[in-house]
Structure formats: C-alpha cells, structure tokens
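*Asks:* after the sequence you'll find the predicted model.
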Amino acid sequence: MSVLIVIGSTRPVRVGRQIGETLISTLQQVEGLDASLVDLAELNLPFLDEPLMAATGHYAHAHTRKWAQSITAADGVVFVVPQYNFGYPAPVKNAIDYLFHEWKNKPTAVISYGSHGGRQSYDQLVQVLQFVGTDLIEPGVHITLPRDAYGPDGRLQDTGAALAPYLHQVRALGSAVLERMSSPCERPQISLVPRAADQLGAQFLEAFNTHNPEALAGLFHEHAQFVDVMGHTFEGRAGIEAGHHHVFAGPLARASLTMESQRSHRLGASTVLVEVRWSSTGHDLTQFTEVAVPVRRHGLLVLVATKPDPFTGWAIERSYNTDFSLATTHAEAH
C-alpha cells in the first residue's frame, strides 16, 4: 500500500528534504508499505487562489487538481514538518486548505523536527488535521536536531547519524500507518430510503437544524447539485456532505431554519418541484459579506426531486437556495 511523505519546508536552505529521503528508505523496510515523496517546494502551490471553497470540489487550476490527485491516489499521508517560531510552516497550511473531501478518513501521521523536536508544530498541525477529518494516527515522531548536527552550509552533516535514534519509532509509525490503511475508518454509507415528496422540505430542515451533514446529503441523489445562498455550488452527494461539514462547523454553527410554507408541483410521474419558504436565525456571514445582515433572514429553497421507479424513494436532483434578506441588504448597500 502507498504512503505519501509530504515535505513541509520550502526554504532554499533546509534539512527537510534530507530527512524525507532518509524516511523513505526507512519506511520501505516495513513489509507491504510503498513510500513516495512530494516536496511542497517543488509542488510550488501559490497562496490559495481557488475562486470557490474546497468543499465544493470545483478546482479551477491545474496545480490544485494535480495536488488533489496526489492525495487521492495515496492510501496514507505522512507530513514531515519543522518548527518555525512555535508553529508549522505556512505552506503546509496552504496545501491543506486547497483540498477538503480528499482528506476525509485518509490515514495520516505527522513527523516533526527541530531543536526541541518540533512539538508545538506537531500539536498545531494535529488540530488542523483532526478538523479536516483525516484518520489521524498517534503518537507521531519528534526528531530533535542539535546544533552540531548542522554543517556550515545549514544542512545536516550526517543525516543517517542524526536520525538514527528515531528510526525505530519511524518504522513503528510506518507499521501503524499500514495497519490503518489495511482496515480504514469506514465512511458512513448513505442509501436512499423511501420518502414522500411532500416530506422532503421537512426532512431537509430537520437535517439542517440538527447540523447533520450526512443526513442532509442522504436526501440527494449521488450526482446531485446544490447551490447555496452565496452562490456556491456543491457537486454530488459527497460534495454536499463535505460543504455542510464546513459550514456547520463555521458560519452556520448556531443557525436554525423554520418552515414558513411549502408547495409541491408535479412535473410528471417521476419528477416534482418543491418550494420551501423559510426564515432563519443564528447565522454568521461576516466571512462572506461586509454588509450587515438582518438577525432573522427569509428565503426560498427550491428542490427538484425524482423517483426513478416505484420501489425507491424521492431524492433531490437539484437544489437552489435564495436568501431574500441578503439580496435586499446588498441592494440597499449599493
């Protein structure tokens, strides 16, 4: 199984590459483990320049798609990071922020290094990896590099000697990663269940108000599309689930919806359009707009649902959410 080692230092003069290359040869000693390396200095991602949130799964740039493919193709990931000023390097956070659903349940470990082992760097990075949903394997490895390990050129004089005290820990971590990759954390499988068309609006609101992205995504077909009130488009059930994981942990953490009214329109024997007028409180949209938003918002949720055959339930193919209060507020501001 394949594990990708991510070199987190991008400085022209660094020891991260030396450490990474030694770790590859060490991890290759674990039977069944195939290690490869990606160097963020060579990947050369610009500071996040994707126009849409990563949770949408829409990547406009080739460098993003290349990075996403690297993570998707790997069975596991090991970050190798130094400690700079009590934290980990900015390029590592930048690389993580480019992606979202690629991290979900991905077996991941961290190896830190520095004059005191890079423990603060490790602790901070672990918090981020836990939030984005990786299947984190702990404990990691903390490599202490004394001053006399460095040569006049700022690089390690003898990488093997400097890392020798830690290689048994690296092999043990490699074995733990391999075990986790062989029996990965199972992602909840959402299956369509029978449901009446006139219940879709209520079920959507129930999933939203309990902040349950899995249940909300379960109302949609596998290749559905959802457009939110800010115009963000989420593709597929996985993208809808990932996007709502993000907003339920952030701007909509305290939000709740109330149904004001609902109307259903049959468009054929197997297609229905559902209109849900809603009101909402508890939102925090300060990261999306500088315009003051009313405490209570009003809007319209449009659901287009289909029923493929008599033995399956209705499921949403397209969903469009409009915030009347937000649109009115922006119009007044201009």
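*Replies:* Thanks, I have it. From a predicted model like this one, the values you see are computed outputs, not experimental measurements. Numbers count the residues shown, from 1 in each chain.
*Asks:* please make it C-alpha for all contacts and neighbour counts, starting now.
*Replies:* OK.
*Asks:* which residue ranges of the stretch 101-250 of the chain form strands?
*Replies:* Applying DSSP state E, counting those that start in this stretch to the stretch 101-250 of the chain gives strands spanning 107-114, 135-136, 141-144, 220-227, 233-235.
*Asks:* which stretch among those comes nearest Glu186?
*Replies:* Of all the strands of the stretch 101-250 of the chain, it is strand 135-136 that lies closest to Glu186, at 10.0 Å by Cα to Cα.
*Asks:* quick one, helices of this protein?
*Replies:* 16-27, 40-43, 62-73, 90-97, 119-131, 159-163, 167-182, 200-209, 213-217, 236-248, 324-333 (DSSP state H).
*Asks:* another one to put next to it:
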Amino acid sequence: MSKPVLQIVVASTRPGRVGLPVGEWMLDEAVEHKGFEPELVDLAEVGLPLLDEPNHPRLRRYEHRHTKDWSARVDRADAFVFVIPEYNHGFNAAIKNALDYLYQEWQHKPVGFVSYGGVAGGTRALQMLKPVVAALKMVPLVEAVNIPFVRNFLDDEQRLRPSEAMTEAAAVMLDELARMSAALRPLRESGAEG
C-alpha cells in the first residue's frame, strides 16, 4: 500500500512572510517521519483569486481552470498540515478563500496545524479555523505546533531553526495524522457526498 499523501499548506501569501520557512521546516519533518508522501503547497504560488465560481462548491461544477486545478490537487491528499499566521487575532483571508473554493475534496481528511505569530503563537487563529474545517467534514487534530515569537527562530538565511519542543510537537502531530488518515480511509474510499 502506498503512503498517504500529506499536503503542507502554507497559508500566508504576503511578501516577507515567515510562513514559507515554517512550511519548509514542516516538510523536512514530514520527510524524516517517513509515514507520508509529503508535498508543500504554497498558496502564494497557487494564486487563487477571491472566490469566483458561480456554483456552490458542493455541486463540484467548476468553471475556471484555477478551481479545477485546485480541486485535483486537494482531492489527491489524504491529510493536511495548515501552516497559519495569526493576523489581528484571527486566521488570514487566503486560507479561508482556499477552503471555500471546495467542499467534497476536503471531506474525511485529518488536518494538523502549525500556527505562528507573536506571544500567542498563532493559537487564536488556530482556534478560529477549527470550526471552519469541521464544517467541511475535516477532522482537526488536538495535537499542534504553536510557535510564539516566530522570528526568533529564523537564522540569517531565513531558515527556521526549531526548538526541541517544536520538533517534538511536530513528531507527535505527524504520528496522529498518520493514525487518523488510516482510520478515515474507509470514509474517503466509500466516496464523499455526491
């Protein structure tokens, strides 16, 4: 049996963002874990416009090439890690927009979070995003990586240098993602609604 596909989604799209080095670190952790076929998905590269589909996503009748490509990409994933910043005590617009484009493609897939920011480590954004993913029939994990004062963990080359606690939290989250992905596989294979 092939390994489950884990997509590590970098949610921040702004210039000068910290999300990309955080996402690259998480990709390295997932490769080292060896339980997944990991891939980095950078929403800045995906470049979705503000939701512009005329039909409700549950119908899966997409008209635009960018939506069809996004659908195919998300559809092949078995699990996710969302790398999210905290903006003004909440999650950023790009991750909400990316989620809102689709419906069935997200269903019955576990999602872990790597949140980052200032003193709160992105935890307020994470807690606000959980009901959004639950509405899409995703399964948000309790296990997460929260990075307070994230810029303190960047070196001169803008690479993340994690603490031991961050590395341990990532390993625990990846273990749980592997378990949940396997447990939810029958629901994914039986087909989502429609």
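*Replies:* In hand now; what should we look at? This one's a predicted model, so the numbers in the text were calculated from it and none came from an experiment.
*Asks:* now the strands of the stretch 101-250 of the first structure as TSV including mean neighbour count and distance to Ser182 of the first structure?
*Replies:* Output for the strands of the stretch 101-250 of the first structure, formatted as TSV (neighbours: other Cα atoms under 10 Å; distance: least, Cα to Cα, whole Å):
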stretch	mean neighbour count	distance to Ser182 of the first structure
strand 107-114	25	10
strand 135-136	22	13
strand 141-144	22	21
strand 220-227	21	26
strand 233-235	23	29
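*Asks:* format the helices of the first structure as TSV; extra columns: distance to Phe226 of the first structure and mean neighbour count.
*Replies:* Converted to TSV, those look like this (distance: least, Cα to Cα, whole Å; neighbours: other Cα atoms under 10 Å):
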stretch	distance to Phe226 of the first structure	mean neighbour count
helix 16-27	41	19
helix 40-43	32	14
helix 62-73	22	15
helix 90-97	22	17
helix 119-131	23	18
helix 159-163	50	15
helix 167-182	32	19
helix 200-209	12	18
helix 213-217	10	21
helix 236-248	7	23
helix 324-333	18	13
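*Asks:* mind putting those helices in TSV, distance to Arg147 of the first structure included?
*Replies:* Output for the helices of the first structure, formatted as TSV (distance: least, Cα to Cα, whole Å):
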stretch	distance to Arg147 of the first structure
helix 16-27	15
helix 40-43	24
helix 62-73	34
helix 90-97	24
helix 119-131	17
helix 159-163	11
helix 167-182	20
helix 200-209	54
helix 213-217	49
helix 236-248	42
helix 324-333	57
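*Asks:* so for Glu275 of the first structure, which of those sits nearest?
*Replies:* helix 200-209 (7.9 Å).
*Asks:* got CSV for the strands of the stretch 101-250 of the first structure, with distance to His245 of the first structure too?
*Replies:* Formatted as CSV, those follow (distance: least, Cα to Cα, whole Å):
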stretch, distance to His245 of the first structure
strand 107-114, 19
strand 135-136, 16
strand 141-144, 30
strand 220-227, 14
strand 233-235, 12
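*Asks:* before we move on, back to that, and Tyr150 of the first structure, which of the helices of the first structure is closest to it?
*Replies:* Nearest to Tyr150 of the first structure, of all the helices of the first structure, is helix 159-163, at 9.4 Å by Cα to Cα.
*Asks:* distance of the spatially most central residue of the second structure from Pro186 of the second structure?
*Replies:* The centroid of the second structure falls nearest to Phe82 when counting by Cα atoms, centre = their mean (2.2 Å). Phe82 of the second structure sits 23 Å away from Pro186 of the second structure, going by Cα to Cα, to the nearest Å.
*Asks:* that older thread, among the helices of the first structure, which comes closest to Ala109 of the first structure?
*Replies:* helix 167-182 (7.4 Å).
*Asks:* mean per-residue distance, that closest one to the second structure?
*Replies:* Compared with the second structure after fitting, helix 167-182 of the first structure has a mean deviation of 0.9 Å; criterion: mean Cα distance after the TM-score superposition for the first structure.
*Asks:* so how far is stretch 118-135 of the second structure off the chain centroid?
*Replies:* Distance of stretch 118-135 of the second structure from the chain centroid (Cα atoms, centre = their mean, to the nearest Å) equals 12 Å.
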